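Trainee: Sequence first, then the predicted structure:
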Amino acid sequence: MDKEKTTKRMYREKLNATAKQRYLEKLCEINQIDPYELSAGEWSRDMNALPPCTYMDMVNYLVYGVSYYTKQQFKCYKSLESHEQFCCGWVQDLQIYKPGGCKNTVVLAKVMHSQRLSQPPLTPWVILAPSGEVVSAHCTCMAGVAESCTHVGALFFKVEASVPQ
């Protein structure tokens, strides 16, 4: 087994018990496939495979979505400001994966840190329904476990801009 795949598998093992349980629940939406365990060859860069995710889908998730942990609305207005990260080119390497026999699509990207540019990029992912509705999201940053960080927001803007018209 190569070192990259071993490192990726270790991600969920680093989460505390509650976060790990939630992470595994999110994976149920994509046939138990962990996006961090997929090899580079399993991802697609075909933008035609993207569901039609819109700005309203982003707002519905980041502002009106309900936190698994607090049972309150996210009200994550700050994540909507992540448009600047997208415009500055900090969201790169958009990748798409549609698990066989699954209606949902996973979209992953690399997003630069907003405060520490010398650090390796973060890797948020989102699960999108065929309608473009956001099913769930995750990021490797500290706030990403809570499912609504600016890196997830920046990924949404990249997806919205990449969906073929």
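Mentor: Everything's here; your move.

Trainee: switch to C-alpha atoms for all contacts and neighbour counts from now on
Mentor: Will do.

Trainee: if I look at the residue most central in space within the chain, how far off is residue 165?
Mentor: Residue closest to the average C-alpha location in the chain (C-alpha atoms, centre = their mean): residue 125, at 1.8 Å. Separation of residue 125 from residue 165 (C-alpha to C-alpha, to the nearest Å): 22 Å.

Trainee: where do the strands sit along the chain?
Mentor: 91-97, 105-111, 125-128, 134-138 (DSSP state E).

Trainee: which strands and helices sit next to the second one?
Mentor: Under the contact definition 3 or more C-alpha pairs under 8 Å, 6 or more residues apart in numbering; DSSP states H and E, strand 105-111 sits against strand 91-97, strand 125-128, helix 150-162.

Trainee: Check the gap between residue 38 and residue 8 for me.
Mentor: 9 Å.

Trainee: Below is structure B, check it against A:
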Amino acid sequence: MAVHTAHLNPTEKERYLSKVSILGCDPYLIPATVFCPLTSAKRLPQLTFPDIYIYLIHNPSPYSRDSLRAFKSTDAYQYSVAGWVKEARIWHLELQKLYVIIAHVHHSQALSTKLTWPWIVVQEEGTVVMAHCTCMAGLGEVCSHAAALMFSVLAAVDRREGQTCTEKPCAWSKPSDKHVMYKELSHIFANQDQGKTQDPWQHMRPSTDEFKSFCEQLHQSEDQEVKPKKSAILSVIEGHSHRYIPRTVQLNLPPPLTNLYSSTRLDLNLPTLLEEGAKVFVELYLSTEQVSNDSDIPCLTSPLIRKRFIP
């Protein structure tokens, strides 16, 4: 018999032994490594408030067989809310379909006194089977400390049920490994049933001539040759895409000065580097066509530049 039950009289010990015989072991003697924290348990009983209410109010007393009617214990949820339930742990007996939950709970009137040590047993579907506590009222099996532990389990169940699908582990469906072939947009909604070759959307698709006429009207409506704003769809349409070639590609422009960069010049001394710079400056050449194409740059149209680089 555990130290926590050694003080019981013969009648009380007999009742306690009858309870632990259902489990096959004394919860106070179970190693702590068997339990897991209540907040991180992967499986919990389907405990609801009506299950707690039925146990505290309508469950028959093991001594008088009358309903326990422990209405005061229904207020024990305040203990759980106040954080008086400490180190709640749970153990799942899969073969018996039972959960053993144990914790330490503060006294209601003496917070500095040694904590009580209640335990409860709950079936997988949520029915509270029995309870016990080391407090003076624990032999009645409906003390406020045991009830507070029940409400802590209820809170853990509510948190789990209130999680979104992305908060739960392995809640997302495994993606299919089936290879999906790409299709044109016009064929995505086509009827794929076997034996039905008729296209139900054929009457909605424009003909080739109608599509060309639409693109031409779109081009003319915006005066594409004059205004810089152009319809993006026309940039991928044959017969209109040539208008979207960048101006720098269409025109004959001189090579950018960034082409003069060479990593070998990083190791040159200053006199040699100045000589190389003078050589590049002498060989620099701009044609009249290149200057006219880049007339938006003032420095290339200045008289000095024209005199120095333009023949």
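Mentor: Thanks, I have the structure now. A quick note: this is a predicted structure, and the numbers were derived from the prediction, not measured.

Trainee: so which of the helices and strands packed on strand 105-111 of the first structure comes closest to residue 80 of the first structure?
Mentor: helix 150-162 (6.0 Å; C-alpha to C-alpha).

Trainee: how about that closest one, which residues of the second structure does it hit?
Mentor: Mapping helix 150-162 of the first structure onto the second structure (TM-score structural alignment) gives residues 144-156.

Trainee: what sits up against the matching stretch?
Mentor: Here stretch 144-156 of the second structure makes contact (C-alpha atoms under 8 Å, 6 or more residues apart in numbering) with 38-39, 47-49, 52, 56, 72-80, 85, 88, 101-103, 105-107, 116, 118-120, 131-133, 138.

Trainee: in stretch 28-39 of the first structure, what's buried?
Mentor: Neighbour-count burial for stretch 28-39 of the first structure flags 29-30, 34-36 (criterion: 16 or more other C-alpha atoms under 10 Å).

Trainee: ah, wrong one, I meant stretch 13-22 of the first structure
Mentor: Taking 16+ other C-alpha under 10 Å as the criterion, stretch 13-22 of the first structure shows 19-20 as buried.

Trainee: Where does that stretch end up in the second structure?
Mentor: Counting by TM-score structural alignment, stretch 13-22 of the first structure corresponds to residues 6-15.

Trainee: ends of the matching stretch, how far apart?
Mentor: 13 Å.

Trainee: thinking again about what came up before, separation between the aligned partner of the residue nearest to the centre of the first structure in the second structure and residue 210 of the second structure?
Mentor: For residue 125 of the first structure, the aligned residue in the second structure is residue 119 (criterion: TM-score structural alignment). For residue 119 of the second structure, the distance to residue 210 of the second structure equals 80 Å [C-alpha to C-alpha].

Trainee: All the helices of the first structure, residue numbers only.
Mentor: 3-13, 17-27, 55-62, 77-80, 83-87, 150-162 (DSSP state H).

Trainee: Next, the buried residues of the third one.
Mentor: So the one you mean is helix 55-62 of the first structure. Those would be 57-62, for helix 55-62 of the first structure by 16+ other C-alpha under 10 Å.

Trainee: now do stretch 66-79 of the second structure
Mentor: Buried, per 16+ other C-alpha under 10 Å, within stretch 66-79 of the second structure: 68-70, 73-74, 76-77, 79.

Trainee: What of stretch 156-165 of the first structure?
Mentor: For stretch 156-165 of the first structure, by 16+ other C-alpha under 10 Å, it's 156-160, 162-163.

Trainee: Nearest to residue 42 of the first structure, out of the helices of the first structure?
Mentor: Once those are compared by C-alpha to C-alpha, helix 3-13 is nearest, at 12.9 Å.

Trainee: That closest one versus helix 17-27: what angle between them?
Mentor: 120 degrees (axes from the mean of the first three to the mean of the last three C-alpha atoms, to 10 degrees).
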